[in-house]
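Chemist: my questions concern the predicted model and sequence given below.
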Amino acid sequence: MLYFVGLGLYSCEDLSIRALRVLKKCSKIYVDLYTSIVPQFTLSEFANILEKSLGSEIVGVTRRELENDIFVEKILEESSEKDVAIVVPGDPFIATTHLWIRLEAEKRKIPTAVIHSTSILTAAISETGLHPYKFGKCATIVYPDLEKNFIPYSVYETLVDNIGRGLHTLMLLDLRLEEKIAMTIADAINVLELLEEKIGKGIISSETLGVALSRIGSPDSKIVAGPLYSLRKINLGPPPHSLIIPGELHFTEEEALIVLAKASIEAVRTWKKKVRDLRNILNH
């Protein structure tokens, strides 16, 4: 059997009792080391908790391996004979490419099961107090490559679409851990500013309200809301970071941002009016 197990956002302590029971009975465990940063997770502690051998029973894997046909073939062969698990930061199939492995297993009549855990997609919404049904399409901000003439316009297009409908936008930030790249809020704002210069719909300005999130799920997590450009100056600590740009705000959402994310009343009111103006412009 092949299990896909969510690790959560912070450490081994995020693993559910069910996850621990499943993992302890697995003969082989592959741990995804690239999808996201799990601040206090280490392979050695993970092996100690499960009382398993690091290197033979527990193996850390890279993107190159888990997206390699030959390597995955090995996993499928193992899981056809014994219990095998792939452990993934967050929730197993959120912001990952692992679904194809599950599909391939099912096509071969290899049973699969999913043990869910906390995802940044739900945790970010819960922590900010914004209403989940008012979020539009999620986006990922990646670094431009001006030498190759690559600019991530799709992020801005998603913002335009969401703001036009009054919806909030959760933006995940570029993470390429094997290249030691982890985008910060400051870098993300710089990219959005570049996109505003290129496209110019007025979404990104001194009036734009941003909600910066750092290390959500950790004891030292931070949530700060305010005018977008001002967030560049705030020390949010190390990544992972993410960013929300709200759309139309319900009065309970306004209060949540003021109380939980320390937004000023003025910043919230200014953005509320700006969103109305933007919606009128974008929808005509």
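Modeler: Yep, it's here.

Chemist: from now on I want contacts and neighbour counts done on CA atoms only, so please keep to that.
Modeler: OK.

Chemist: so which residues of the stretch 101-250 of the chain form strands?
Modeler: Residue ranges of the strands in the stretch 101-250 of the chain, as given by DSSP state E, counting those that start in this stretch, are 112-115, 139-141, 169-173, 175-176, 181-182, 209-214, 222-227, 241-245.

Chemist: nearest to residue 40, of the ones you listed?
Modeler: Residue 40 lies closest, by C-alpha to C-alpha, to one member of these: strand 209-214, at 14.1 Å.

Chemist: ok and the closest one relative to strand 169-173, angle-wise?
Modeler: Relative orientation of strand 209-214 and strand 169-173, computed by axes from the mean of the first three to the mean of the last three C-alpha atoms, to 10 degrees: 40 degrees.

Chemist: how far is strand 209-214 from where the chain is centred?
Modeler: Distance of strand 209-214 from its chain centroid, counting by C-alpha atoms, centre = their mean, to the nearest Å, is 13 Å.

Chemist: switch the strands of the stretch 101-250 of the chain over to TSV; also include mean neighbour count and distance to residue 158.
Modeler: Output for those, formatted as TSV (neighbours: other C-alpha atoms under 10 Å; distance: least, C-alpha to C-alpha, whole Å):
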stretch	mean neighbour count	distance to residue 158
strand 112-115	16	30
strand 139-141	20	7
strand 169-173	23	8
strand 175-176	20	19
strand 181-182	15	22
strand 209-214	25	15
strand 222-227	22	20
strand 241-245	25	11
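
Chemist: identify the residues contacting the residue lying closest to residue 223 once chain neighbours are set aside.
Modeler: If you skip the residues right next to it in sequence, residue 223 has residue 213 as its closest partner in space, 4.7 Å away by C-alpha to C-alpha, 6 or more residues apart in numbering. Under the criterion of C-alpha atoms under 8 Å, 6 or more residues apart in numbering, the neighbours of residue 213 are 124, 221, 222, 223, 224, 236, 241, 242, 243.

Chemist: try residue 36
Modeler: 89, 90, 175, 177, 240.

Chemist: hmm, which two among those are most spread apart?
Modeler: 90 and 177 (15.3 Å).

Chemist: and these two? Which one has more around it.
Modeler: For residue 90 versus residue 177, neighbours defined as other C-alpha atoms under 10 Å are more numerous around residue 90 (27 against 15).

Chemist: ok, second structure coming up, stack it against the first:
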Amino acid sequence: MLWFVGLGISGFKSIPNEAIDVLSKADMVYLEQFTSPISKSDLTKIKKATKGEFRPAKRWLVEDGNEILENAKKKKVVLLSYGDPYIATTHIELRERAIKEKIKTHSIHASSSLTSMIGECGLHFYKVGRIATIMSEMKSLTTPYYVIYKNVIEGNHTVLLLEFNQDKDFFLDPKDALNGLLETEKGQRRKVISSSTFAIVASRIGFKDQEIVSGKISSLKKRDFGKPPHTVII
């Protein structure tokens, strides 16, 4: 059996009661942290709630999926992830593979930072267009640039997720993301982004120290946004 369980967005305290019960009865619990970092204190609490074997799961292990599926054929296995298990993850593909291999699957949903963030920013979710990710390498910014371009034409907001590298403990700073978009504009010249473009930076949504800042890119570039995770909305 394979459980897909969401942690929610506010740390261990936001985990559904049903999920706590599942963790205590599972033979193996995989925790993936490559979509968003999890604090050491929350990690300790998760380990204490887990009675079976606990394993941190790297991106390659989850995307490959073979080990997880093989164990799920004989044991009760949980794949635990930040937010909701199926939003901004590759877990749907793993679930489809499990179903094809006759492995029973169950899901425990939780709040997602994406859906919560839109509401916290005072925006309507049905006005959100295609979502893109901004990486630190300049060459990769062409894709999010054209996502913004198409969303602007359609009158939609663009949610920009920022690169998080678990192995290097690296989270792309919003200022670097905005500067990268401005540099991309110089090459593409479609008048998509300028220093006068209005943007929102949403930081640590769901935590006590969450912060939402909006304004022209020219002013946002000068601001310190503190601890990650951050998301940019155009």
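Modeler: Cool, the structure landed. Note that the structure is predicted; figures quoted are calculated from it, not measured.

Chemist: hang on, the earlier thing: what separation is there between the residue nearest to residue 223 of structure 1 and residue 68 of structure 1?
Modeler: Using C-alpha to C-alpha, to the nearest Å, residue 213 of structure 1 is found at 33 Å from residue 68 of structure 1.

Chemist: try residue 189 of structure 1
Modeler: Counting by C-alpha to C-alpha, the gap from residue 189 of structure 1 to residue 68 of structure 1 is 34 Å.

Chemist: which one of those two is surrounded by more residues?
Modeler: Higher neighbour count among residue 189 of structure 1 and residue 68: residue 189, with 20 against 11, using other C-alpha under 10 Å.

Chemist: aligned partner of residue 62 of structure 2 in structure 1?
Modeler: Counting by TM-score structural alignment, residue 62 of structure 2 corresponds to residue 66 in structure 1.

Chemist: ok, and the closest non-adjacent residue to that match?
Modeler: The nearest residue in space to residue 66 of structure 1 (C-alpha to C-alpha, 6+ apart) is residue 72, at 6.2 Å.

Chemist: the one you found contacts residue 64, doesn't it?
Modeler: No. Counting by C-alpha atoms under 8 Å, residue 72 of structure 1 sits too far from residue 64 to count as a contact (10.6 Å).

Chemist: mind checking which of the two has more residues around it?
Modeler: Between residue 72 of structure 1 and residue 64, counted using other C-alpha under 10 Å, residue 72 has the larger neighbour count: 16 against 11.

Chemist: ok, the residue nearest to the spatial centre of structure 2 - contacts?
Modeler: Within structure 2, the residue whose C-alpha comes closest to the C-alpha centroid is residue 35; the distance, by C-alpha atoms, centre = their mean, is 4.5 Å. With contact taken as C-alpha under 8 Å, 6+ apart, residue 35 of structure 2 is in contact with 82, 88, 89, 164.

Chemist: look up how far residue 200 of structure 2 lies from the third one.
Modeler: For residue 89 of structure 2, the distance to residue 200 of structure 2 equals 23 Å [C-alpha to C-alpha].

Chemist: centre of the chain to stretch 222-231 of structure 1, how far?
Modeler: 18 Å.

Chemist: mind checking the longest helix of structure 2?
Modeler: helix 174-188 (DSSP state H).

Chemist: so where in structure 1 does that one end up aligned?
Modeler: Aligned by TM-score structural alignment, helix 174-188 of structure 2 corresponds to residues 185-199 of structure 1.

Chemist: and the angle for whichever helix in structure 1 runs longest with strand 209-214?
Modeler: Longest helix of structure 1, by residue count under DSSP H: helix 265-282. With the same axes, to 10 degrees as the basis, helix 265-282 of structure 1 and strand 209-214 are set at 120 degrees to each other.

Chemist: buried residues of helix 265-282 of structure 1, list them for me.
Modeler: 267, 268, 271, 272, 274, 275, 276, 278, 279 (16 or more other C-alpha atoms under 10 Å).

Chemist: repeat for stretch 188-200 of structure 2
Modeler: 192, 193, 194, 198, 199, 200.

Chemist: the longest helix of structure 2 vs structure 1, average distance?
Modeler: Taken over the aligned residues, the distance from helix 174-188 of structure 2 to structure 1 averages 0.9 Å (mean C-alpha distance after the TM-score superposition for structure 1).

Chemist: tell me where the stretch 1-150 of structure 1 has helices.
Modeler: Counting by DSSP state H, counting those that start in this stretch, one finds helices in the stretch 1-150 of structure 1 at the ranges 17-25, 43-50, 63-66, 69-79, 99-107, 120-128.

Chemist: state the span of structure 2 onto which the last one is aligned.
Modeler: Correspondence between helix 120-128 of structure 1 and structure 2 is established over residues 113-121, with TM-score structural alignment as the criterion.

Chemist: so what corresponds to residue 161 of structure 2 in structure 1?
Modeler: Under TM-score structural alignment, residue 161 of structure 2 pairs with residue 172 in structure 1.

Chemist: which residue, other than its chain neighbours, is closest to that match?
Modeler: residue 140 (4.6 Å).

Chemist: pretty sure that neighbour contacts residue 157?
Modeler: No. Here residue 140 of structure 1 lies out of contact with residue 157, judged by C-alpha under 8 Å, at a distance of 11.7 Å.

Chemist: neighbours around the aligned partner of residue 231 of structure 1 in structure 2, how many?
Modeler: When structure 2 is aligned by TM-score structural alignment, residue 231 of structure 1 is paired with residue 220. By other C-alpha under 10 Å, 20 other residues sit near residue 220 of structure 2.

Chemist: how much space separates the residue nearest to residue 125 of structure 2 when sequence neighbours are not counted from residue 43 of structure 2?
Modeler: Closest residue to residue 125 of structure 2 apart from its sequence neighbours, by C-alpha to C-alpha, 6+ apart: residue 118 at 6.2 Å. In this view, residue 118 of structure 2 and residue 43 of structure 2 are 27 Å apart by C-alpha to C-alpha.

Chemist: and those two? Which one has more around it.
Modeler: For residue 118 of structure 2 versus residue 43, neighbours defined as other C-alpha under 10 Å are more numerous around residue 118 (19 against 15).

Chemist: tell me who's in contact with residue 9 of structure 2.
Modeler: Contacts of residue 9 of structure 2 by C-alpha under 8 Å, 6+ apart are 82, 83, 111, 112, 113, 205, 206, 207.

Chemist: please disregard the earlier target; I meant residue 58 of structure 2.
Modeler: 32, 33, 34.

Chemist: I'd like the distance between the second one and residue 83 of structure 2.
Modeler: In other words, residue 33 of structure 2. Per C-alpha to C-alpha, residue 33 of structure 2 is found 11 Å from residue 83 of structure 2.

Chemist: matching residue 141 of structure 2 against structure 1, which residue comes up?
Modeler: So, by TM-score structural alignment, residue 141 of structure 2 is matched to residue 152.
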